[in-house]
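K.L.:
predicted model, plus sequence, below.
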Amino acid sequence: MEKIAVNRNVEMHLSLSRADLWLFICLSTYFIMNGAQLWETVIMTPAWTAAPPASLVFFQAPYGLDFKVFWIVVHSCHEVIFLLALVFNWKIRARRLPLLILFVVHVAIRVWTLAYFVPTIIEFQHLPFSNAIDPELVVKAAQWRHLNYLRVGLFFIVNLLFIPVFSLQSTQQ
């Protein structure tokens, strides 16, 4: 019996360590993603949204920027890590609901991203370059930019809310 108890305690300790580790990896990955979002939001977005279609030169071939693959890889990796953090923390009752809420909010922001931001930026990327400035496109680009500030802010808030989850009781109940 003692041997089983010792093994169970070791197993429980390893499980808690994995829970904390995956939570830390998820938080760290989120910070890396937030850094890339911040860079894009502060540097790139104001430039391409300034005066379309003239400012859309960033997207034009043959040297146009296309962050699609980068964001697909970053978000996919982060979401797998997020799911692993959720799985490894599931038995920790104090963490389960906060992590589940953060995941649902994260997924809602991603759905918004895929429903509005992705198709809209793809539409901008496919517009032919022109030295002219189209007032309707300027308004549409400004709306995208302002909503993007909100979206990136929400991603930052979700990420920062991971920090207090670490302080929640890390015992399985």
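P.N.:
Everything's here; your move. Residues are numbered from 1 along each chain as shown.
K.L.:
please count neighbours and contacts with C-alpha atoms only from this point.
P.N.:
Will do.
K.L.:
tell me the SS of Met44?
P.N.:
helix (DSSP: H, G, I helix; E, B strand; the rest coil).
K.L.:
before we move on, what about Ser170?
P.N.:
Ser170 - assigned by three-state DSSP - is coil.
K.L.:
how near is the residue nearest to it when sequence neighbours are not counted to Leu102?
P.N.:
Nearest-residue entry for Ser170: Ile92, 6.1 Å, with adjacent residues in sequence omitted and distances by C-alpha to C-alpha, 6 or more residues apart in numbering. Distance from Ile92 to Leu102, counting by C-alpha to C-alpha, to the nearest Å: 15 Å.
K.L.:
against that first model, consider the following:
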Amino acid sequence: MGIPALVLIAIATLLACVLVGGGLYEKLVVDPAWPQRPGIIQARNGGISRRRFWVPAHSLFELVLIVAIVAAWGDAAVRTALLVALVSHAVTRIWSLLYFVPKAVAFEKADPVEVDESAALRWTRLSLLRLPLDLVTAGSLLTALAVA
């Protein structure tokens, strides 16, 4: 395997770790607070804009991961680890796009006083279940990097 493939795997690994870090930040800092204070996640009310981080972070990660898979396709062990990362990430993204994103958008657009706190708490608890999938993705990429 050449240096360009190794660099792409390293960048994908770094980006996967950034995604894990972003998820941990949300779980530890944002999610404990916003169900009681929805304005925290509403940019129009002075809160954070999650999409300003997540959309570019996921887009860049997915692009680099796909290019890394193409570049490393000839190495079966590396390819397998990269495909595990791709599948675990795809499961997370599909689940997110079908459930979490629509709910998050609804919470962000709602009047803060009308947000159902129990629904918000349910969202944060379920969202925590995405973290193990993110860890599988990052771990698979670390494996690919070590094998490469």
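P.N.:
Arrived safely, thanks for sending. Keep in mind it's a predicted model, so treat the numbers as computed, not measured.
K.L.:
could I get the TM-score for this pair?
P.N.:
Between these two chains, after superposing, the TM-score reads 0.88 (TM-score structural alignment, normalised by the length of structure 2); 147 aligned residues with a C-alpha RMSD of 1.9 Å.
K.L.:
just give me the longest helix of structure 2.
P.N.:
In structure 2, ranked by residue count with DSSP state H as the criterion, the top helix is helix 3-25.
K.L.:
tell me roughly how far that helix lies from structure 1 on average.
P.N.:
Mean deviation of helix 3-25 of structure 2 relative to structure 1 after superposition (mean C-alpha distance after the TM-score superposition for structure 1): 1.3 Å.
K.L.:
and that helix, which stretch of structure 1?
P.N.:
Mapped onto structure 1 using TM-score structural alignment, helix 3-25 of structure 2 spans residues 17-39.
K.L.:
next, the buried residues of the matching stretch.
P.N.:
By 16 or more other C-alpha atoms under 10 Å, the buried positions in stretch 17-39 of structure 1 come out as 18-20, 22-27, 29-31, 33-34, 37-38.
K.L.:
over to stretch 84-95 of structure 2?
P.N.:
Going by neighbour count (16+ other C-alpha under 10 Å), the buried part of stretch 84-95 of structure 2 is 84-86, 88-89, 92-93.
K.L.:
check the fit of it onto structure 1 and give the mean distance.
P.N.:
Its matched residues in structure 1 lie on average 1.1 Å from stretch 84-95 of structure 2 after superposition (mean C-alpha distance after the TM-score superposition for structure 1).
K.L.:
where does that stretch end up in structure 1?
P.N.:
Per the alignment by TM-score structural alignment, stretch 84-95 of structure 2 matches residues 101-112 in structure 1.
K.L.:
show me what Ile122 of structure 1 aligns to in structure 2.
P.N.:
Ile122 of structure 1 maps onto Val105 in structure 2, by TM-score structural alignment.
K.L.:
need the contact list for its match.
P.N.:
By C-alpha atoms under 8 Å, 6 or more residues apart in numbering, the contact set of Val105 of structure 2 is empty.
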